[in-house]
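# predicted model and sequence follow; I will ask about them next.
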Amino acid sequence: MRRLLLTLALLVGLAAPAAAERIKDLGTWSGLRANQLTGYGIVVGLAGTGDDSLEYATQAMKGTAQRFGFDLPPGINPALKNAAAVMITADLPAFAKPGQKLDITVSAIGKAKSLRGGTLLISPLRGADGQIYAMSQGSLAVGGLGVDGKDGSSVIVNVPTAGRIPGGATVERAVDAGFATAPTLVFNLSEADLTTAQRVAAAINAGGAQARATDAVSISVTAPPGAEARAMLMSMIENLSVDPAEAPARVIVNARTGTVVINGAVRIKAAAVTHGKLTVAVQEQTRVSQPQPFSQGRTRDENQSAVSVSEEHRPMFEVKRTANLADIVKAVNAIGASPADLVAILEALKQAGAMTADLVVL
């Protein structure tokens, strides 16, 4: 095992090719992930921008008062303009230990207008299993601002009903990742690719470890027993360099914004393209017909319409075989195609079998 780690360390120190990337930048280890935490709490100290008499805020305030031994008389609902019911969210990272701090996000769930200047009372944060993993409390940092006038006018900057508390939660329970007892370690690629998976497995095997690509995403690594030895092995593997496979030829089209992105792997076969533009213009004018004085006629509105049709002349251009990205951009710019025209041209090339790429419309 020691010899294996020394070999991997030497491989890490070798100069990597210009196009090489570290394995740690290509994916993550299975099981070593963040866990989402949520909680419910009360923010107090607001300057009259709270929930007022919202029922669940009132109940929460009664529960908070009871925790300190103060019981409100039955039938009395406190005015809560200075308090607001909120939801709290946080991410519990892998290997987080009790006592460590977490950043939390606090968001109003009722009619509160602003959380600016508020303080979150101590609230538990629970995981998906219902167990408490952290406790939260602190003063909010709110980037938004809201101001209301007595005449009903208002000005809102950003979002005043949500804020963050840096280090506002303390971890109370650790999550067992299970990597120390699992029979194998599994590294999952962020993007599925069979070629990249095989190259990652080959790079690990070159260092003396035993790894195999089980599919286009996962690489299984035989690991020694013990958390310390596994942590060292994982660290060495993460810093190995691999040449990832070239991304698939792909054209991304955002129909809402008109954005078109073409990666460098797109190739075009020989084709001839022409793209015309037909414009129909309709102009409406209203003319007032005024009768002569002392006549029996009535004043009337008369509509006058003018319809015209025009078509731009755009010459056909030729796309050479195996054209690369630069050739495509040059040809499209030559005819002054707009983003919408470009999408239409690419779709036609795809249907004609002249473009070897996936067309993805967002």
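Yep, it's here. Numbering: from 1, shown residues only.

# could you use CA atoms for every contact and neighbour count after this?
Will do.

# quick one, strands of the stretch 251-362 of the chain?
Secondary structure of the stretch 251-362 of the chain by DSSP state E, counting those that start in this stretch: the strands cover 259-262, 267-268, 271-273, 277-289, 300-312, 317-319, 355-356, 358-361.

# all strands for the stretch 51-200 of the chain, in order.
Secondary structure of the stretch 51-200 of the chain (DSSP E, counting those that start in this stretch): strands at 83-92, 101-108, 119-126, 132-139, 145-148, 154-157, 162-171, 184-189.

# please identify the most buried of the ones you listed.
strand 83-92 (a mean of 24; mean count of other Cα atoms under 10 Å).

# so how far is that strand from its chain's centroid?
Strand 83-92 sits 20 Å away from the centroid of its parent chain (Cα atoms, centre = their mean, to the nearest Å).

# ok, and what's touching it?
Residues from elsewhere that reach strand 83-92, judged by Cα atoms under 8 Å, 6 or more residues apart in numbering: 34-46, 49-52, 56-57, 60, 102-110, 112, 115, 125.

# among the residues you listed, name the buried ones.
37-46, 49-52, 57, 60, 102-110, 112, 115, 125 (16 or more other Cα atoms under 10 Å).

# check it against this one:
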Amino acid sequence: MRLFVTLTLLLLPLSGTPAAEVRVKDITDVEGVRQNQLVGYGLVVGLNNTGDKLDNAVFTRESLVGMLERLGVNTRDQITKLSTKNVAAVMVTADLPPFARTGSRIDIAVSALGDATNLTGGTLLVTPLLAADGEVYAVAQGALTTDAIAVKGSASSVVRGVPTGGRIANGATVEREIRFSFADQSALRLSLRNPDLTTAHRIAAVVNRSFAGTAAVLDPRTISVNFGGRDPLDMMERIGEMRVQPDTSAKVVVDEASGTIVMGANVRISTVAIAQGNLTVRVTETPEVSQPNPFAGGRTTVVPRTDIQIDDGQNRKLGVLNTGVTLRDLVTGLNALGVSPRDMISILQAIKAAGALQADLEVR
């Protein structure tokens, strides 16, 4: 039996290739300008006998009775007789974007909470969406789509996608705003998405070239910008379009499950010798049937046939990587050794253990 592992090697970027400059607004966030998560509990109706079983989902039954009572229909005395399967209890989630104004529309996600099997074709009834402070910031309602296929027959079934979760485009209306105004600020902070002190100083330097004395680095993630009486909106627009070359740390990220390796351009290797070899044993069973001639009086038997092949990797050689080699040199050297994809991860871990990998090794 032979085990094959797929390896994807991403070189970001190769040594000798200058890193591209990027806009400041593509690598930073403005402190205070953020999304807010909303959540709500509601009912989906109109399902084709694929909703919650009311005997099992007590919360669905109580919600249904409460909704009908608010609409003037009293079913409290008949609660034990309710047996519809066209209703499902769901959780509704949404992200309230910054600067969303009252009356604007946002997308929502709907997920089954009980034992409903399919939400396709259902309609979400009016559902208030709350934030962490307990206040209602949006109200959701509408017909949902699941983009899933679920077909069931007497002997088999086919399900593609997730029929118990769906979305409603523009399914919620914003009812409350989260106020934030640049005009009310005398200073703002830019937050780096990937904290790095060198990148922070480069951003401060490029800002100060256009707006002298306005930017200061507070820590590897934060750059303070003082407007100094200037127009905040105009200043932030111009700063966002400024370009800098971000610096990156030396890091190797390994995903053992998928066989993916990502190495940064600043990865360096000290002098190290590498020998790589494998022992691969392949066993193939090809049994044959031995059947006697007619009227011979014998019995039909199965004769085992086993083929064993062994590859001890004896053609692999010992290679030396000199000190200070770059990412390109490392990959070229490993390829010259005939390293198979499944062994690349083990070699990198061994180099790190030997203290020769001058980078952080992150294994996921």
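It's in. A quick note: this is a predicted structure, and the numbers were derived from the prediction, not measured.

# ok so, going back, in helices only, show me the buried ones among the contacts of strand 83-92 of the first structure.
In this view, these that belong to helices under DSSP state H are 57, 60.

# D103 of the first structure corresponds to which position in the second structure?
Under the alignment defined by TM-score structural alignment, D103 of the first structure is paired with D107 of the second structure.

# check the gap between V253 of the first structure and V260 of the first structure for me.
According to Cα to Cα, to the nearest Å, V253 of the first structure stands 5 Å off from V260 of the first structure.

# now do D243 of the first structure
27 Å.

# what's around R230 of the second structure, how many residues?
For R230 of the second structure, the neighbour count with other Cα atoms under 10 Å is 11.

# what helix or strand is it on?
For R230 of the second structure, there is no helix or strand it lies in under DSSP states H and E.

# and if you look at M236 of the second structure?
helix 232-241.

# and the very next helix or strand once past that helix, which stretch of the first structure?
Downstream of helix 232-241 of the second structure, the next assigned helix or strand under DSSP H and E is strand 243-244. Using TM-score structural alignment, strand 243-244 of the second structure corresponds to residues 241-242 of the first structure.

# contacts for the matching stretch next, please.
Against stretch 241-242 of the first structure from outside (Cα under 8 Å, 6+ apart): 12, 16, 20-23, 199-200, 203.

# post-alignment, it versus the second structure, mean distance?
Following the fit onto the second structure, the mean deviation recorded for stretch 241-242 of the first structure is 1.4 Å by mean Cα distance after the TM-score superposition for the first structure.

# for T75 of the second structure, which non-adjacent residue is closest in space?
Counting by Cα to Cα, 6 or more residues apart in numbering, the nearest residue to T75 of the second structure once its immediate chain neighbours are dropped is V65, at 6.2 Å.

# what lines up with the one you found in the first structure?
Aligned counterpart of V65 of the second structure in the first structure: K62 (TM-score structural alignment).

# what's the spacing between that match and L145 of the first structure?
Look at K62 of the first structure and L145 of the first structure: by Cα to Cα, they are 29 Å apart.

# drop anything exposed from the contacts of stretch 241-242 of the first structure.
By neighbour count, with 16+ other Cα under 10 Å, those hold 12, 21-23, 199-200, 203 as buried.

# these: which two are farthest apart?
Greatest spatial distance among these (Cα to Cα): V12 and R199, at 15.6 Å.

# hmm, the match of V65 of the second structure is touching D71, no?
Yes: using Cα atoms under 8 Å, K62 of the first structure is in contact with D71, at 7.4 Å.

# those two: who's more crowded?
Using other Cα under 10 Å, the more surrounded residue of K62 of the first structure and D71 is K62, with 18 against 12.

# count of residues packed around the nearest residue to H313 of the first structure once chain neighbours are set aside?
Nearest residue to H313 of the first structure in three dimensions, chain neighbours excluded: G276, at 6.6 Å (Cα to Cα, 6+ apart). By the measure other Cα under 10 Å, the count of residues near G276 of the first structure is 12.

# and G276 of the first structure, how far from A344 of the first structure?
11 Å.

# what's the answer for I88 of the first structure, then?
46 Å.

# please name the residues that touch the residue nearest to T75 of the second structure.
74-76, 79.

# and which of those is nearest to T102 of the second structure?
Taking Cα to Cα as the measure, T102 of the second structure sits nearest to N74 out of these, at 34.8 Å.

# and the aligned residue in the first structure for that closest one, what does it touch?
Alignment note (TM-score structural alignment): N74 of the second structure maps to D71 of the first structure. D71 of the first structure makes contact with 62, 65, according to Cα under 8 Å, 6+ apart.

# ditto for L240 of the first structure
8, 11-12, 22-23, 203-204.

# again, 10 Å this time
8-14, 16, 20-24, 200, 203-204, 207 (Cα atoms under 10 Å, 6 or more residues apart in numbering).

# of those, which are reproduced in the second structure?
By both residues aligned by TM-score structural alignment, their matches' Cα atoms under 10 Å, these still in contact after alignment to the second structure are 20-24, 200, 203-204, 207.

# what does A205 of the second structure align to in the first structure?
Using TM-score structural alignment, the partner of A205 of the second structure in the first structure is A202.

# how close does its match sit to P183 of the first structure?
Remark: distance between A202 of the first structure and P183 of the first structure (Cα to Cα) = 20 Å.

# more neighbours: which of the two?
When A202 of the first structure and P183 are compared for neighbours, A202 comes out ahead with 17 against 13, by other Cα under 10 Å.

# just the element for the more buried one, please.
In this assignment (DSSP H and E), A202 of the first structure forms part of helix 194-206.

# how close does the helix or strand just after that helix sit to the second structure?
On the C-terminal side of helix 194-206 of the first structure, the closest following helix or strand by DSSP H and E is strand 211-213. When the second structure is superposed, strand 211-213 of the first structure averages 0.7 Å from its matched positions, counting by mean Cα distance after the TM-score superposition for the first structure.
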